[in-house]
Structure formats: structure tokens, C-alpha cells
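A.B. asks: here is my input, please return the structure:
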Amino acid sequence: MDLNLQNKRALVTGSTVGIGYAIALRLAREGAEVVLHGRSQGRVDDAVKSITSEIPGARVRGVTADLATDAGARRLSAEVPDVDILVNNAGIYGAKDFEELTHEDWTRIMQVNVYSGATLAQQHLPRMLERNSGRIIFISSESASNIPVEMIHYGVSKAAQSALARGLAERTRGTAVTVNSVLAGPTKSEGVEEFVRGLAKQRNLTESDVEKEFFTLARPGSLIHRFATPDEVANVVAFVASPLASIMNGGAIRAEGGLLKNML
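C.D. replies: You can find the predicted model right below:
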């Protein structure tokens, strides 16, 4: 299927690995001009090299900025002043008991997962509205609805992200601009792979055994009963970013393997 993304300009934050990289790769494969983003110049360079080697002629460049600071988010806005597609994918997570969460923990997770995306949207939404064309997509999580007890601060940040997307969508009323969030489920990204590998080694199990146990005990509601791949999430995001998804606006679009039982 041709997603009609040729000559579209896209910025994907947190795109040197995992879901972000898969999204950037898919958009580049569809003919979009893509700006990759990461915190490390080395990783950004490696990601750019990887995509251009896989897709000869791909128009890809990279920008470094630390979105854990407001200055970093504003620097990224200045470096990439105008795009057709903004994918706010950069995010952090980590298990920590609620009683142990510090003010710094809350500030950091909200800055990276919510505030940085708000800053970038504040930069790009007015330009999109002015030309009556554009897509803003927040990569949220099923944790926005199923708040995980082991990382409540993460779930709160993802719920805020989806609420932000819905609020911004209200500002697009009567235009061809859309703002959506995508609720990704547990995905086999770099961090998850390392966690599974380490746990398997520690408990003398196979990685497949660890995955099965996770979905039996921790996420029994999953209908696919496995981790999603970054490519599977990227396929959904690429469609939402395309002109073919023009009717999808203000939604929390599910790509979580059936974990959420609510139908609406």
C-alpha cells in the first residue's frame, strides 16, 4: 500500500533504537524526508548510517538534544523548525515503588514523556494549521489506561500524553491537521530485550520461557500473548501519519495486542 508520504518531512524523537528507529525507517521507506533524534551523537550517526545503507537514496539526517531538559527540547525545535509529521516518541520508564519516588523522578519523567512533546507541538502545530496540513503523533502506551503499580509515575505520564494529544486535536477543528496518540503495548525494544535476556540468564531459563511467564503472570489480558515488535507498532504509526488516515483525529489508537478490555 502506498501511504503517499513522498516529500513529507518528518521528525521522530528518540529514534536511534526501538520503536522510534522502526518508525523512522518505515517513514523513510515510504519516501519521507526524516530527521532522526537522540541524546548521543554517536548513536544518531549510527542510526542515520543504518537507514541510508538499508534504503539507498533515503533522505535522512540526525539531530542530538537532551529532552530531559527544557533547553534541550527548545534546541531541537530550533534545529528542526518546520515539519509535516511530528512523532513524539522519546520516552523513559523504570520500575520504582510509589513510596520511593522523588520529586526529581516525577520531574524527569514528565519532562521527557510529556513536556518535551508539548514544546515541540507548540512549535509545529501553528505552522501546520497555517498551511492546513500536518500530523502530530504521540507514542503513548496501554499503561495510560492500565496504570502499572510497579511504575505509577510512568502510567501517569502516558495518560497525560494522551490527554495532551486529545486537547491539541481540539485546536484542529475544521482543518486537515490531525493529532493522535498511539497506545503501544509491551514491545520488544532494546531495553526489554536486555531485561528478558538478563532475567533468563539469572533464572536459567530460555528467553521464550521468560516471555511466556511475563504474559501469564504480569500481562495475562494480552490477546496476542507475546511482545509486539517495533516494526508492528511502526506500521500503525506510519498509517496514522499518512493522508490515508485523514479521518482519524483526537484518538487514542490501540496497538497493544488486546491488553485493554474496554471497547471504547
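A.B. asks: from here on, contacts and neighbour counts on C-alpha atoms
C.D. replies: OK.
A.B. asks: what about the helices in the stretch 151-264 of the chain?
C.D. replies: In the stretch 151-264 of the chain, the helices defined using DSSP state H, counting those that start in this stretch lie at 152-170, 190-203, 207-213, 230-241.
A.B. asks: tell me which residues of stretch 121-137 come out buried.
C.D. replies: For stretch 121-137, a neighbour-count test (16 or more other Cα atoms under 10 Å) marks A121, Q123, H124, L125, R127, M128, L129, S133, G134, R135, I136, I137 as buried.
A.B. asks: hang on, I19 in a helix?
C.D. replies: Yes. Assessed with DSSP: H, G, I helix; E, B strand; the rest coil, I19 lies in a helix.
A.B. asks: what about the buried residues of stretch 121-137, which are in helices?
C.D. replies: Using DSSP state H, the members of those that fall in helices are A121, Q123, H124, L125, R127, M128, L129.
A.B. asks: need those residues in TSV (columns: distance to L168).
C.D. replies: Output for those, formatted as TSV (distance: Cα to Cα, whole Å):
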residue	distance to L168
A121	8
Q123	12
H124	11
L125	8
R127	14
M128	12
L129	11
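A.B. asks: please give the structure of this sequence too, so both can be compared:
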Amino acid sequence: MHINLSGKVAIVSGSTAGIGLGIAQGLAGAGARVVIIGRQQGKVDEAIASVLATHPAANVRGLVADLGTAAGAETLFKAEPHADILVNNLGIYNDVDFFDTPDEEWARFYEVNVISGVRLARHYTPQMVERGWGRVLFVSSESGIATPADMINYGVTKSANLAVSHGLAKRLAGTGVTVNSILPGPTFTDGLEGMLKDAIAASGRSAREEADAFVKVARPTSIIQRAADVREVANLAVYLASPLSSATTGAALRVDGGVVDSLAI
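C.D. replies: Just a heads-up that it's a prediction; the model follows:
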């Protein structure tokens, strides 16, 4: 199977690290012109360098913008008015107890994790419809269908991603524009490593070993019994962004290592 995205412009939100950067690298490797976006110039520059280190001939450019705000979205629209592929990856998470989470934190999570993707999809999909082709991808989470007790506000926003994606797919029926969600499970990223830094220091294990141990304890239903690699998640995203996925839309596809114990979604 050969995926060729030459000539396609791909915008990936939240793409200076973790899954977003992995997806940007995968899209660049398939020939897409990739736009990397982050809030800090240094992080954007590092991400571009990372892509070029893997794919020296990649066409990649960067933009500094806070896409968790309307002003940041407008900055993106002015700098990059056109997209063939939109990956709504931007997201935040923490492990705060339900009773310790104030209204302001609920609102912040919803603004960043949900509304940011709504804004971008609302802007870019009409152009895709005019051209008769486009790919929109929302990065949700297994927490969107199996809400963790210690991350309820996060899980709610990831459920909302699924609803927006499925509804927008139906709204764009017959246009040649597909809309899908992917649901990663625990993935070995800088974010997960940071969350486990105290456990790493206490155990003396490597970050990778601690991440895999975390999965076995916190997500015992995992079938692979380890954290996924970023590339394993990115591979699914690249396929969904390609012409090969033309009959897949309105779908929520899990790349969670089997954490969710279900025959369906």
C-alpha cells in the first residue's frame, strides 16, 4: 500500500510534540505540505527540525499561534487560508478530581479540546467541499468512550470530539470530504513521561518501562499490555488522510491497544 499525498496541504494543530508531531512527520513522509503550529517559536522550530531530520526533502512550515483562542485561529486563517487535510489534534489533559475541578477549568478544557477543532473545521471544510475532496480528522481518545474517574472533564471533551466528527461527516455527505475520529489509548509521549516523572524517579525504571507499567496498572484491559508508540497512532492518521480511505467517514477508529473492552466502538 503506497500513500501519496503530494500536492496536499495538511494543517495539524498541536503539532510541536507527541501525537501531533508524529502525525505531522507521517504526513510529510507521504509527500504532503505540512503546517506545524504551536504557541512558542522555539518549540515550532524544534518540531520542524525533527521532521526534516527524518524527511530531509519534506515541505514543512511553521506558525506560532494559540489555537485555543479565536484570535489564534484567525492568525492561522490569515497565514494559511487553504487546507486539503485538517488534523484537529490540539488538546490538554490532567488528572484532577471531579470535586476539585471548578467551572473555569471545565470551560478551559472545552475551549481548547472542542471549540478549537470546531473553528478550524468550520473555516476549512467549505473550501474542501468546493474542490470535491478533503480529509478532516479529530484526535479523540479512548477516554471519550470509557471516561476515567480521575479525568472526567477530559473524557467529556473527548466524547464531544466524537459527536462533532460524526455529525459533521453526515453534514458533508456526498461532497467528497470525509470526517473521522481516531481514539488513541495510552501513548508514549513527552506528556505521558512528564505525568510519570515522580514514578520514574521512585522506581529507577526507564521512562519507557514506567509507561508500560502504568498501562498494566491503570489500563489493565489493554491487550498489548504496553503504551503505544507515537508512530503506531500516526500511521492510522496518515491512512485516514489519504485517498485510500475514501469509503471511511463518520467513523471512530480505535488505536488504543485494546483498552476498551468492546466489540464495537
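A.B. asks: mind checking the TM-score on these two?
C.D. replies: With the length set by TM-score structural alignment, normalised by the length of structure 1, the two chains reach a TM-score of 0.95; 264 aligned residues with a Cα RMSD of 1.4 Å.
A.B. asks: pull the residues that contact the longest strand along structure 2.
C.D. replies: The longest strand of structure 2 (DSSP state E) is strand 177-184. With contact meaning Cα atoms under 8 Å, 6 or more residues apart in numbering, strand 177-184 of structure 2 is reached by 125, 128-129, 132-142, 144, 161-162, 165-166, 168-169, 172, 233, 236-237, 240, 246, 248-256.
A.B. asks: all strands for structure 1, in order.
C.D. replies: 9-12, 33-38, 60-64, 85-88, 134-141, 177-184, 252-255.
A.B. asks: nearest to E211 of structure 1, of the ones you listed?
C.D. replies: Evaluated over the strands of structure 1, closeness to E211 of structure 1 peaks at strand 177-184, with 17.1 Å, by Cα to Cα.
A.B. asks: how far out from the middle of the chain is the closest one?
C.D. replies: 10 Å (Cα atoms, centre = their mean, to the nearest Å).
A.B. asks: same check, this time on stretch 99-117 of structure 2
C.D. replies: 17 Å.
A.B. asks: same thing with stretch 131-148 of structure 2?
C.D. replies: Averaged C-alpha coordinates place stretch 131-148 of structure 2 at 8 Å from its chain's average position (Cα atoms, centre = their mean).
A.B. asks: same question for stretch 242-252 of structure 1.
C.D. replies: Centroid separation for stretch 242-252 of structure 1 versus its chain: 16 Å, with Cα atoms, centre = their mean.
A.B. asks: what does stretch 89-97 of structure 1 give?
C.D. replies: When C-alpha coordinates are averaged (Cα atoms, centre = their mean), stretch 89-97 of structure 1 and its chain have centres 12 Å apart.
A.B. asks: and the residue sitting nearest the centre point of structure 2, how far from E209 of structure 2?
C.D. replies: The centroid of structure 2 falls nearest to N89 when counting by Cα atoms, centre = their mean (2.8 Å). To E209 of structure 2, N89 of structure 2 is 26 Å away according to Cα to Cα, to the nearest Å.
A.B. asks: surely V236 of structure 1 touches E256?
C.D. replies: No. Look at V236 of structure 1 against E256 with Cα atoms under 8 Å: they stay out of range, at 10.9 Å.
A.B. asks: neighbour count winner among the two?
C.D. replies: Higher neighbour count among V236 of structure 1 and E256: E256, with 22 against 16, using other Cα atoms under 10 Å.
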